[in-house]
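Asker: Got a sequence here, can you build the structure:
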Amino acid sequence: MRVENRLSQIRKSRGVTATELSRRVEVSRQTIYAIEAGTYVPNTELALNLARELEVTVDELFSLAGAAPKSPETFAAEVLSATSVSKGQPMRICQVGTRWVSVPVSATPYYLPEADGIVKAPAKSAAKADLLVFEKQEASQKRLILAGCDPATGLLSRMVERISGVEIVSAPASSKLALTWLTEGKVHIAGSHLEDAKSGEFNLPFLRNEYPNEDFLVVTFARWEEGLVVASGNPKNINRIDDLARKNVKFINREPGSGSRGLLEQLLEKAGIPQAKVRGFDRIAYGHLAAAYCVLSLDADVCLATRSAAQTFGLDFIPLHSERYDLVMRRRTGELPAVKAFLDVLQRATLRRKLEVLAGYDTTETGALVA
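Answerer: Below you'll find the predicted structure:
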């Protein structure tokens, strides 16, 4: 049976020229072209080298012509989630370096979520699961994982996909969790808005203190306002952080490690309010939109979130603090063609206008390199 290959398609999707690939695997450029044309079948060593350089499996590069279509494949992947996953849960998958990671997706009313497969069985460790996926090789091409808590990065993700074809898989996470995943090699980009209480600087002091040996590239996404999100019309007249201590006010908090949780704790300490006095301090919502939705559904009277979260659900917003949200990645990751396409979109005026109008963000520093 004739050997078919997807070398040309995968190479081009990675933004790698034939000359560059030939240099990496130490063969001539003509050899690469011959393999792509199907006139030369590489030996095992060359096939393995090609797969390694393009970060795919040999099976994804080469197959036998006439082979039966693949059935859904089962394989183990790491799970990026602040909560445990369940059997049958839809998942997106992505290859980060040589490891496979998966991200749970949630359904919106009336529509099944877009997914690559489902959880076949949760593993003993909450950080892993056995997945049943439809087309594994598609997830290895032009796809990036972005972890963080800013819902407005969805505007950026959709524009990146429309302009460059690079697909962004969003992994909801607190700032500290997103950075942990980044340093563990599980995501390409992490979003963060961690403020240093002493200097008032965002993200850089935390990165220097926690990860002194890492070489990070830090780019500003936008500045936002964070504050109290309350029901439309503010029926309980909640205007200050002190109001959270009132007995008739029910609060919904964010998870430990999030920038919002850190801000709340700073504000309470400054106001001299014990955490135990806040009704609902131990109740957790994962993400700005999730917290704001609790207010919309009357599960809480107030939360601490961004103006964009309040605007999304038509809620009232009382600003308390301005914050800078940065996108953090390893410097070598910034050299990937897909990441360069991602960063190029940050410079577009169309994106900035959308962030200003739809999210209420200050985009003066959007796209600025801060480290």
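Asker: going forward, measure contacts between C-alpha atoms and count neighbours the same way
Answerer: Fine.
Asker: what's near enough to touch residue 179?
Answerer: Residue 179 is in contact with 190-192, 328, counting by CA atoms under 8 Å, 6 or more residues apart in numbering.
Asker: helix or strand right after the helix or strand hosting it?
Answerer: Element membership of residue 179 [criterion: DSSP states H and E] is helix 175-183. Next in sequence after helix 175-183, counting helices and strands by DSSP H and E, comes strand 189-192.
Asker: Residues contacting the very next helix or strand once past that following strand, please?
Answerer: Once the chain leaves strand 189-192, the next helix or strand it forms, by DSSP H and E, is helix 204-210. By CA under 8 Å, 6+ apart, the surrounding residues in contact with helix 204-210 are 194-196, 371.
Asker: How about stretch 223-230?
Answerer: With CA under 8 Å, 6+ apart, stretch 223-230 has contacts from 238-239, 260, 292, 295, 301-307, 310, 315-325, 360-363, 365.
Asker: one more, for comparison:
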Amino acid sequence: MKQENHLRNNLKSIRTRLGMSQQELANLAAVTRQTISGVESGLYAPSVAISLRLAKALGCQVEELFWLEHDLPQIEAVLTKPVNNLQQLRVSLARVGGQWIAYPLVGKDAFRQDMIPADGEGERLTDSNKLNVRLLDDNMDRLYNTVVIAGCSPVISLWARSTERWHPQLRVQYNFANSMRALHSLCRGETHIAGMHLYDVETGEYNTPFVRKVLVGKEAVIITLGVWEEGLMVQAGNPKQIKSITDVVEMGAAIANREVGSGSRSLLEQTLQQEKIPFQSLQGFEWIMNSHQEVGWAIASDMVDAGISTASVAIAFGLGFVPLRRSRYDLVILKEYMQEPPVQQLLSTLGHRLVHSQLQILGGYDISQIGAVVATI
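Answerer: Next up is the predicted model:
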């Protein structure tokens, strides 16, 4: 039966994403390879029975495979966080661990610098954390080829944009989150990769102890993205001659702090404890900034005198920098995601010169061990 020109399908995209040949799918769905070829090319419209068998073989819903041209696809997705008083909301979408995940584009999450385009409009299902999402276009390939990374390092966005230039069909979605939030997001199945830089005082290890504690019962791989210099960002030229946290306290200088769960907050608290300085002695300890960029902007705007961040951020804002330690920034990936083609494609670029050149000119960032597997949990 010749397929009517208003019927569209996503069969080839889903099949190739799963690494199946036409013959392998045909065997699973109990049809001929010619049937698969005919449906993918638009020559044939499958029967209801064949459509159901194809959906079952591919582990998806029929609506994800076929739709009418004048009806954009609709999918069911899991909402990553509650959104008050909004029944209709703009969302970004990605396929993580066999299910659709919806990231609400609300408040700061709706922007990087410019407003982020939405993939769809979601309508919340009653008493549920799930949405019915009406897609804004029928380019399902872009959604299936999306890798989601949660983290706080500006390096991630550089890596993502460099990768997209090398692999134009790949989309990297960077969701801002501090180290602990990123790790918990990975644990909840909301992201493919979590970026983190947390130091464990008891073991003297970076990141691995926290991964073991949070990802109980899950297998993961920890891969190094780089080692950066962390320390005190100060005003340009360091006019107050700040050389340590103790100097900040003794001078009564004001500092911008970070939220609980961030690597920068952890470094500040550990330094204060080592120097036996009460937290409340530090002016601005309760003044919370939610990113490295916000801390840099607060210092550059003369709102505060100092803040914890990295040498590369200090250079970007033209600020002074007092190093405190070198910290390893790692990527944590569940083993079940390692073989997914979009994830493999992204990780393969860690060895690419285009990525290296972007990271090398940042300053204060060592990529000599980039791509090295630190641990397998």
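Asker: coming back round to it: give me the subset of the contacts of stretch 223-230 of the first structure that lies in strands.
Answerer: 302-306, 316-325 (DSSP state E).
Asker: what residues are up against the residue positioned nearest the centre of the second structure?
Answerer: Centroid-nearest residue in the second structure: residue 149, 1.7 Å away (criterion: CA atoms, centre = their mean). Applying CA under 8 Å, 6+ apart to residue 149 of the second structure gives the contacts 172-175, 191-195.
Asker: I'd like these as CSV, with distance to residue 19 of the second structure and neighbour count appended.
Answerer: Shown next, in CSV, are the contacts of residue 149 of the second structure (distance: CA to CA, whole Å; neighbours: other CA atoms under 10 Å):
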residue, distance to residue 19 of the second structure, neighbour count
172, 20, 21
173, 22, 19
174, 25, 19
175, 27, 19
191, 21, 28
192, 18, 27
193, 21, 27
194, 25, 29
195, 27, 29
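Asker: could these be laid out in JSON lines, adding distance to residue 340 of the second structure?
Answerer: Putting the contacts of residue 149 of the second structure into JSON lines (distance: CA to CA, whole Å) gives the following:
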{"residue": "172", "distance to residue 340 of the second structure": "14"}
{"residue": "173", "distance to residue 340 of the second structure": "16"}
{"residue": "174", "distance to residue 340 of the second structure": "18"}
{"residue": "175", "distance to residue 340 of the second structure": "19"}
{"residue": "191", "distance to residue 340 of the second structure": "13"}
{"residue": "192", "distance to residue 340 of the second structure": "10"}
{"residue": "193", "distance to residue 340 of the second structure": "12"}
{"residue": "194", "distance to residue 340 of the second structure": "16"}
{"residue": "195", "distance to residue 340 of the second structure": "18"}
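Asker: Of those residues, which is the nearest to residue 291 of the second structure?
Answerer: Distance to residue 291 of the second structure, by CA to CA, is smallest for residue 175 among these, at 12.2 Å.
Asker: Which position in the first structure pairs with the closest one?
Answerer: The equivalent of residue 175 of the second structure in the first structure is residue 171 (alignment by TM-score structural alignment).
Asker: Name the nearest residue to that match, ignoring sequence neighbours.
Answerer: Spatial nearest neighbour of residue 171 of the first structure, chain neighbours left out: residue 147 (4.5 Å); criterion: CA to CA, 6 or more residues apart in numbering.
Asker: The one you found against residue 178, yeah?
Answerer: Yes: assessed by CA atoms under 8 Å, residue 147 of the first structure is found in contact with residue 178 at 5.2 Å.
Asker: Which residues are in contact with each of those two?
Answerer: Common neighbours of residue 147 of the first structure and residue 178 (criterion: CA under 8 Å, 6+ apart): 190-191.
Asker: In the stretch 101-250 of the second structure, mark out all the helices, start to finish.
Answerer: Taking DSSP state H, counting those that start in this stretch to define them, one finds helices in the stretch 101-250 of the second structure at 140-144, 154-166, 179-187, 208-214, 245-251.
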